[in-house]
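Peer 1: quick one: sequence plus predicted model below, questions after.
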Amino acid sequence: MAMANPKNYFSSNFKLGILGGGQLGKMLLYETRKFDIHTIVMDASEDAPCKIACNEFVLGDLMDFDAVYNLGQKVDVLTIEIENVNVDALEKLEREGMKIYPPTKALRIIQNKAKQKLFYVDKGIPTADFQRFAYKSEIEDSISNGGMKFPFVWKAARFGYDGQGVNVVRKLEDLNGLPEGECITEELVDFKNELSVIVARSVSGEVKCYPVVEMEFHPEANQVEYVICPARIDTKVAQKAQETALRASDALQHVGLLAVELFQTQDDRILVNEVAPRPHNSGHYSIEASYTNQFEQHIRAILDLPLGDTRSKVAGIMVNLVGAEGHTGDVVYENMEEILRLGGVTPHIYGKKQTRPFRKMGHVTIVNEAITEARRIAQQVKETIKVISK
């Protein structure tokens, strides 16, 4: 393994490894370049967005034991931008003294939604009622025996992301076509708001919390359309949301960022939906709106540097740019000039050359002194820009 002097990260021989080369990694690299930290990124795609910004790019499957283990041999600290990685390889590296953040113990729990839910129950962290199934066929047995009622939410235990692997089941036929393997079912929570809190925890245990954000979802794609910071909620609810996120963070003892997705119920209870141990879509607003954006904060946390100020300088709203329905192929961003004429608008294009329906292709941040005005402009952006194919 490469060796470097402790904390001599800048313009030095220190090497940071990143598993995953998508847009989260690309935005993480804005910060490593700012600090002149040498990076080695591994991804399975030759066209990974990270490729243009890292010092070294390795083509490799993140689920392949040898590929992950070999990358670990080349770096001083290893982090992730996606949870779906080979944890067995990471555990071996960790046993050999490699610094891996988030630690594999936290990653093992988070990687599997069934384990994650059982962990919350074990730690007394509020979450929606759920049942765990080894096979999808067991759900049908449970329904016919009266053990389950419609509607409920089905979630694959592994490999779900961006609305994939999550379905609302309202009738028996809705189970058709869903994967057969391990899964959980959850009661359909009657919520007022979907919220998110990002918690940063450094190697030596310094902890900081970002403001609560509110997420507005696309009704069909089950993807976030808008992230609104600060959330338009009562102060007491915001406090409870942050406290719940901090409890989850403390229980998991992660290092780096933990994005905690929450439900605010009709009677203002706060339930943990799920967590992600990395930079997160709900923190993108922070690039323009915060004193310390989430990506810089992740770097600070995993390198055990002092954590930055998590407060917002200004209200921020993030609009996801996803591929338009009916469009697959070479991407075209229509009406970009029109949105650039609007005040406080910053587009981020992820570098994916091919679009397809609902694929995350970029995001736009709108900052404004007033949250209502930011939300109005965000709507205008959403209605104007189109992600289509040639």
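Peer 2: Thanks, I have it. Numbers count the residues shown, from 1 in each chain.
Peer 1: contacts, neighbours, all on C-alpha from now
Peer 2: Fine.
Peer 1: host element of Ile388?
Peer 2: Counting by DSSP states H and E, the element that carries Ile388 is strand 386-389.
Peer 1: residues contacting that strand, please?
Peer 2: Residues from elsewhere that reach strand 386-389, judged by C-alpha atoms under 8 Å, 6 or more residues apart in numbering: 321-324, 327-335, 354-355, 361.
Peer 1: now with 6 Å?
Peer 2: Residues outside strand 386-389 that contact it (C-alpha atoms under 6 Å, 6 or more residues apart in numbering): Gly323, Ala324, His327, Thr328, Gly329, Asp330, Val331, Val332, Tyr333, Glu334.
Peer 1: helix, strand or coil for Ala248?
Peer 2: Secondary structure assignment for Ala248 (DSSP: H, G, I helix; E, B strand; the rest coil): helix.
Peer 1: Gly362 should be in a strand, yeah?
Peer 2: Yes. Counting by three-state DSSP, Gly362 is found in a strand.
Peer 1: second structure for comparison follows:
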Amino acid sequence: MPVKENPNYFSSNFNLGILGGGQLGKMMLYETRKFDIRTKVLDASSEAPSKIACNQFVQGDLMDYQTVLDFATDVDVLTIEIENVNVEALEKLEDQGKTVYPPTKALRIIQNKAKQKLFYVDNQIPTADFSRFAYKSEIKDSIENGGLQFPFIWKAAQFGYDGQGVKVVRKMEDLNALPPGECIAEEIIDFKNELAVIVCRSANGEIKTYPVVEMEFHPEANQVEYVICPARIDEKVAERAQEVALKVSEKIEHVGLLAVELFQTQTDEILVNEVAPRPHNSGHYSIEASYTNQFEQHIRAILNLPLGETKSKVAGIMVNLVGAEGHTGDVHYQNIEEILAMEGVTPHIYGKKQTRPFRKMGHVTIVNQDISKARQIAQQVKETIKVISK
């Protein structure tokens, strides 16, 4: 039988729709422009970072059923750059024959952290022990009846993002500041490292993984400060992390990228923390350090094109640029010229005009043949550049 050819995506009328116009969408659009693939983006903000790079921009609510349906009428393939989208609309589009990646079946699991955790249990995927609550009031009842003990990690079941919707609860009073609604209470893991593996799966089932990366988090904002590739871990631990990530990918049946965040415990167990079905902060290093960056790989996967090489050319470290505490207003990148003068340093500015404390405004990649040297330069970068208001 003859091989079925893909549609002509390049310099054609093919239209790729992207739900979400933030920085992940903007960096995805670098790759569609490289390939001359036509794009249409939906975002609620008139100043969305992706607006300048797509062929057509539509302002609208990603959670509104009719808005998403209307947006997709003239797109050939629909993808996301954020999970907080109207899944009912995506299911309707799938029923109508529209190609949607990741599939809504996978997105429904991932979009809700309680469902996500139950999915791990049902599929024998190692994860931290947890309890699920429909209402915040149930947490207090559980504590008073001896079912739940301090401290624990509280996570909102839905709409958490960039460290929001996650809190450490150490005493009863801490519950007062939490919003109502469905949530989980998760055991605090005594871990050596927080790791991540990005798995890429194309529509025809081709699968590739990126090297295991190590993540260092800001203790207050619960945001990644550094992503280090390759992770500075034992080879057997890295192999186990890859195995667990691949099992999650296989069971969840996503198409595109799946970033699998993991804990390495003190006894070298690998536990799944959570996943994201899209390009991810833990893969930003790949823009400069990998043969095929994560954004190009996502495009290849959802369009059923051959996947690219995932190996690194050099060691890479990513430093997040977030708004400095005490600064809100028009953004200014203080000392950016100084970091540009450093060896192997590339800043990426997301295009958000207004800064506020801990808002993600950009990132910096540092590449070097020597991972320890790259880490030293990353520290210099972190201490030099400041995201402040004018």
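Peer 2: Looks like it arrived, so ask away. A quick note: this is a predicted structure, and the numbers were derived from the prediction, not measured.
Peer 1: Val272 of structure 1 - how many residues pack around it?
Peer 2: 22 (other C-alpha atoms under 10 Å).
Peer 1: Asp234 of structure 2 too?
Peer 2: Residues near Asp234 of structure 2, counting by other C-alpha under 10 Å: 9.
Peer 1: which residue in structure 1 lines up with it?
Peer 2: Matched to structure 1 by TM-score structural alignment, Asp234 of structure 2 sits across from Asp234.
Peer 1: from Leu271 of structure 1, how far off is its match?
Peer 2: Between Asp234 of structure 1 and Leu271 of structure 1 the computed distance is 16 Å (C-alpha to C-alpha, to the nearest Å).
Peer 1: same deal with Ile317 of structure 1?
Peer 2: For Ile317 of structure 1, the distance to Leu271 of structure 1 - C-alpha to C-alpha - is 23 Å.
Peer 1: equivalent analysis for Ala44 of structure 1, please.
Peer 2: Counting by C-alpha to C-alpha, the gap from Ala44 of structure 1 to Leu271 of structure 1 is 35 Å.
Peer 1: show me which of the two is the more surrounded one.
Peer 2: Neighbour totals were compared for Ala44 of structure 1 and Leu271, and Leu271 leads with 23 against 15 (other C-alpha under 10 Å).
Peer 1: is it true that Val255 of structure 2 touches Pro102?
Peer 2: Yes. The criterion here is C-alpha atoms under 6 Å, and Val255 of structure 2 meets it with Pro102 at 5.0 Å.
Peer 1: the more surrounded of these two?
Peer 2: Val255 (29 against 23).
Peer 1: residue contacts, the more buried one?
Peer 2: By C-alpha under 6 Å, 6+ apart, the residues touching Val255 of structure 2 are Tyr101, Pro102, Arg201, Ser202, Ala203.
Peer 1: export those to TSV and tack on secondary structure and distance to Cys183 of structure 2?
Peer 2: Compiled in TSV, the contacts of Val255 of structure 2 are given as follows (DSSP: H, G, I helix; E, B strand; the rest coil; distance: C-alpha to C-alpha, whole Å):
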residue	secondary structure	distance to Cys183 of structure 2
Tyr101	coil	27
Pro102	coil	24
Arg201	strand	30
Ser202	coil	32
Ala203	coil	33
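Peer 1: out of these, who's the most crowded?
Peer 2: When neighbours are counted by other C-alpha under 10 Å, Arg201 leads these with 28 neighbours.
Peer 1: what segments of structure 1 are helices?
Peer 2: Here structure 1 has its helices, by DSSP state H, at 23-35, 65-73, 87-95, 104-111, 113-123, 137-144, 235-252, 286-289, 294-302, 336-340, 371-384.
Peer 1: Lys192 of structure 1 against Gln266, yeah?
Peer 2: Yes. Judged on C-alpha under 6 Å, Lys192 of structure 1 makes contact with Gln266 at a distance of 5.4 Å.
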